[in-house]
Every structure is written in structure tokens, then in C-alpha cells.
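Trainee: I would like to see how this sequence folds:
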Amino acid sequence: MASESAWSKPAAMALPREGYFEPKRGRYGPIYPRTPACYGFSIIAKVKEGREDAVRAYGKQIEQTIAASPQALAPLKLHYLRWNLFDIGSGLHFQYMGIFDTDFDKYTEDAIKLFSATGITTVFTNLEGFPEDWKTNPEAFITFVRDHHCPSFLEYGEYPYVTADEIKKALRLKDAFSDMLDQMQ
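Mentor: Purely as a prediction, here's the structure:
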């Protein structure tokens, strides 16, 4: 009998306030650890005055981009994104939560390359303090993200440490088996 795979048991990881146990230096600062939910970060930043409609329109633009080209964001190796707008009394704020398969440095570099190559901008341009030169100045982009990052203190994975590509492969295999069984009837 084969041993039980790591993905077969849900896992949770409590993280210290800093977001990592032992600092490991990446190209742009500490590398946050891979958790049962893979990699990710959360940003909370104030929305520029009068930019709520632009933020919401950008969400619609992403929806349309993915409808037209489902692989448009594939280089980012995303599992999911979640965006929220909320007012905490000092004005409208934006929250970005993303989970992906690469470390922070690689994700950020890939995002800048993707947006630069496609001409698509980032929703972050609607946030206070976001650098105007973000496409040519990755360090400024990264500084903004790190300054607005709120590290998780708990991350949970129902299927821990599984990449998006592995999930898609398993689902393709499931479909192939279903098709094969259908053919046998």
C-alpha cells in the first residue's frame, strides 16, 4: 500500500507577527515561507480620492480579459485572488489577497513583466503612494507592496502544498477517467 501523500491531510500553519520564522533574504527582502496554502500576500492601502469606480472597473476589466483569454494571468501561477473595498473611518481602502505558487520575488517580477508586456496596468495605480514608475522600477513596486503587506498569522490548506498546475492535472485525469468509463457503457 502506498504511503499517504502530504496533500491528503488538511494542514494549518500559525505564523509569527513578522510573517516568517527565520528570515531568509530574497532579492527584495525577506522571503515569506511556503505554507499549506502555498505562497501569498495581503495588501491593505488607501484608495485615492474619487477612484472607487476605477477600482471596480478594473475588476470588470480583469473579468473580461480572462473571459477572452483564460490563460492571460497564467504566468503568475495564481490559485486565487480576492479584492475588497471597505471604509475604516479614514476613507476607502482596498484589500488584495492572493495565493500563488511562486515566492514573493518571482511573483512580483512576473507581474511587472506581464503588465508591461500586455499594456494592462495594475489596480494598484489607484492606491495612495503607489509609484508612478512601477513598470521600470521594480524596487519601488516591491517597497510599496511590502509597506502595505499585512502578514497572515494563520494559513490553512485543505490540500496542502499542492500547486495550481497539480490541481489542474488531477482534474484533467478525472475527466479522462470519466470519459473512459462513459465509453465502456
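
Trainee: from here on, contacts and neighbour counts on C-alpha atoms
Mentor: OK.

Trainee: Name the residues of the longest helix along the chain that are buried.
Mentor: Secondary structure assigned by DSSP state H gives helix 164-184 as the longest helix of the chain. Residues of helix 164-184 classed as buried: A164 (neighbour count, 16 or more other C-alpha atoms under 10 Å).

Trainee: That helix: how far from the chain's middle?
Mentor: Chain-centre distance of helix 164-184: 26 Å, with C-alpha atoms, centre = their mean, to the nearest Å.

Trainee: How about residues contacting that helix?
Mentor: 77-79, 100-101 (C-alpha atoms under 8 Å, 6 or more residues apart in numbering).

Trainee: make it 6 Å
Mentor: H79 (C-alpha atoms under 6 Å, 6 or more residues apart in numbering).

Trainee: Name the nearest residue to the most centrally placed residue in the chain, ignoring sequence neighbours.
Mentor: Nearest to the geometric centre of the chain sits G98, at 2.6 Å (C-alpha atoms, centre = their mean). Nearest non-adjacent residue to G98, counting by C-alpha to C-alpha, 6 or more residues apart in numbering: L81, 4.4 Å away.

Trainee: Could you look up the SS state of the one you found?
Mentor: strand (DSSP: H, G, I helix; E, B strand; the rest coil).

Trainee: Give me the buried positions along stretch 140-158.
Mentor: 140-142, 144-146, 148-152, 155, 157.

Trainee: now the strands for the chain?
Mentor: 11-14, 25-26, 29-30, 39-46, 78-87, 92-100, 154-157 (DSSP state E).

Trainee: Alongside the first, I'd like the structure of this one:
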Amino acid sequence: MAIPKSDESWEKGKYGPIWPKTPANYGFTIIARVKPGRADAIRGYGAKLAKALESDPSLLAPLKLHYLRWVLFDDDTRFMYQGIFDTDFDKYTEDAVALFKKAGVDTVFENLEDFPEDWKTNPDAFVRFVRAHQCPSFLEYGEYPYVSTDEIKKALELKSAFSRMLEQMQ
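Mentor: I've put the predicted structure just below:
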């Protein structure tokens, strides 16, 4: 799907224009400057998140994520966050802020220049940061277009159950 530039014709949500749902679903990419000396903290946060997911694989489930990609580049001076998820931007933002507040954890974004210190109590400031650093895509492709994470999980469960049934028949 080719994605046109945002203009006044786009539907407005609570936090600004709503990007259209694409074959890859909803998502956003931000690129921001890393606070000096914080690249290792970002890597450490990634390791901490991976460990938390090992002990609780459903930790990020409320976000309905298909995937996340974090990249440090330009000699660790810039950070790219890319996420694809099932909900629109407004819902994702509110769910993410609520999840981090409930879990009592910080966000990797705190290691980025200009990130608001009051993000947990001020979702509007979080949104302004994301919008200011967003790099909208202009083309997206999905091999399984418009399929939600719940549908994918159900299909995999069905496949597994069907495989077990066939094995029992042999």
C-alpha cells in the first residue's frame, strides 16, 4: 500500500491525524538523538526487556504488537524505534503509558534527547515527542495483510491441534 502524505483530509484522533491501517497494520517509526553516553543504557534496557519477556511472555500483550525493532546507529548517537501493532496510534499510546505505569518501569525513550520527563502523567507530551521524531513510511507490505496478532495466534493454535490430531491417527 502506498501511503499518501498526511493532510487535513485524514481522520483526526485524540492525538492528531490517524495514519491509515495498512497491510502491515498500524505502526510508527521514530528516529531520535541519544543522550550523550546513554547507548549502553539503551542496550541494557533491551536486555532487561528481553529477560522480562522470558519470565512473562505476555508482558507486552496489551500492546497487540506484531514486532518491535530497535536500532542504534551513527556511532550510537541516534536511535530508531519501529513498532507494528493492531491498534491505532491513540490506543497504542494510551496502552503503552498505562502498561509502563502499572509495571512501575521506565521507557527506553528516557535515554533520548528531548524526551519529556513527565511522560507517565502527561501522555500529550509523549505524543508530541513521538510525532516530532516520527518518520512516516510511504509504502508498506504485509505477506499476511490486515491480519491481527490474535488471528495469527488462533491460526497457530489450530495448526498445532490439527497436527496433534493427525499424529494420533497414525
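
Trainee: tm score of chain vs chain?
Mentor: Taking TM-score structural alignment, normalised by the length of structure 2 as the basis, the two superposed chains have a TM-score of 0.97; 170 aligned residues with a C-alpha RMSD of 1.3 Å.

Trainee: re the thing from before, trace the residue nearest to the centre of structure 1 over to structure 2, please.
Mentor: By TM-score structural alignment, G98 of structure 1 lines up with G83 in structure 2.

Trainee: dump the residue contacts of that match.
Mentor: With contact taken as C-alpha under 6 Å, 6+ apart, G83 of structure 2 is in contact with 27-28, 67-68.

Trainee: out of those residues, which is most surrounded?
Mentor: G27 (24 neighbours; other C-alpha atoms under 10 Å).

Trainee: and the nearest residue to H93 of structure 1 once chain neighbours are set aside, how many neighbours?
Mentor: Counting by C-alpha to C-alpha, 6+ apart, H93 of structure 1 lies nearest to K46, which is 4.2 Å off, once chain neighbours are set aside. Residues lying near K46 of structure 1 (other C-alpha under 10 Å) number 20.

Trainee: which one in structure 2 is aligned with K46 of structure 1?
Mentor: Using TM-score structural alignment, K46 of structure 1 sits opposite R33 in structure 2.

Trainee: Same check on R146 of structure 1?
Mentor: Match for R146 of structure 1 (TM-score structural alignment): R131.

Trainee: how about the residue nearest to G98 of structure 1, what's its partner in structure 2?
Mentor: Checking TM-score structural alignment: L81 of structure 1 goes with L68.

Trainee: where's that match relative to A98 of structure 2, distance?
Mentor: 18 Å (C-alpha to C-alpha, to the nearest Å).

Trainee: what's the answer for D106 of structure 2, then?
Mentor: 11 Å.

Trainee: These two: who's more crowded?
Mentor: Counted by other C-alpha under 10 Å, D106 of structure 2 and A98 do not tie: A98 has more neighbours, with 16 against 13.

Trainee: just to revisit the earlier point, in a markdown table: the contacts of G83 of structure 2, plus distance to D74 of structure 2.
Mentor: Listed next are these as a markdown table, based on distance: C-alpha to C-alpha, whole Å:
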| residue | distance to D74 of structure 2 |
| --- | --- |
| G27 | 24 |
| F28 | 21 |
| Y67 | 23 |
| L68 | 20 |
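
Trainee: you'd agree the residue nearest to H93 of structure 1 is up against I88?
Mentor: No - under the criterion of C-alpha atoms under 6 Å, K46 of structure 1 makes no contact with I88, lying 9.7 Å away.

Trainee: in structure 2, what residues pair with the longest helix of structure 1?
Mentor: With TM-score structural alignment as the criterion, helix 164-184 of structure 1 aligns to 149-169.

Trainee: mean distance, the matching stretch to its aligned residues in structure 1?
Mentor: Stretch 149-169 of structure 2 differs from its equivalent in structure 1 by a mean of 0.3 Å after superposition (mean C-alpha distance after the TM-score superposition for structure 1).

Trainee: To which residue of structure 1 is P20 of structure 2 aligned?
Mentor: Using TM-score structural alignment, P20 of structure 2 sits opposite P33 in structure 1.

Trainee: Could you measure from its match over to L15 of structure 1?
Mentor: Relative to L15 of structure 1, and taking C-alpha to C-alpha, P33 of structure 1 is found at 9 Å.

Trainee: likewise K106 of structure 1?
Mentor: The gap separating K106 of structure 1 from L15 of structure 1 is 21 Å, by C-alpha to C-alpha.

Trainee: who's more crowded, the two?
Mentor: More crowded of K106 of structure 1 and L15, by other C-alpha under 10 Å: L15, with 17 against 14.

Trainee: got the contact list for the more buried one?
Mentor: The neighbours of L15 of structure 1, taking C-alpha under 6 Å, 6+ apart as the test, are 153-154.
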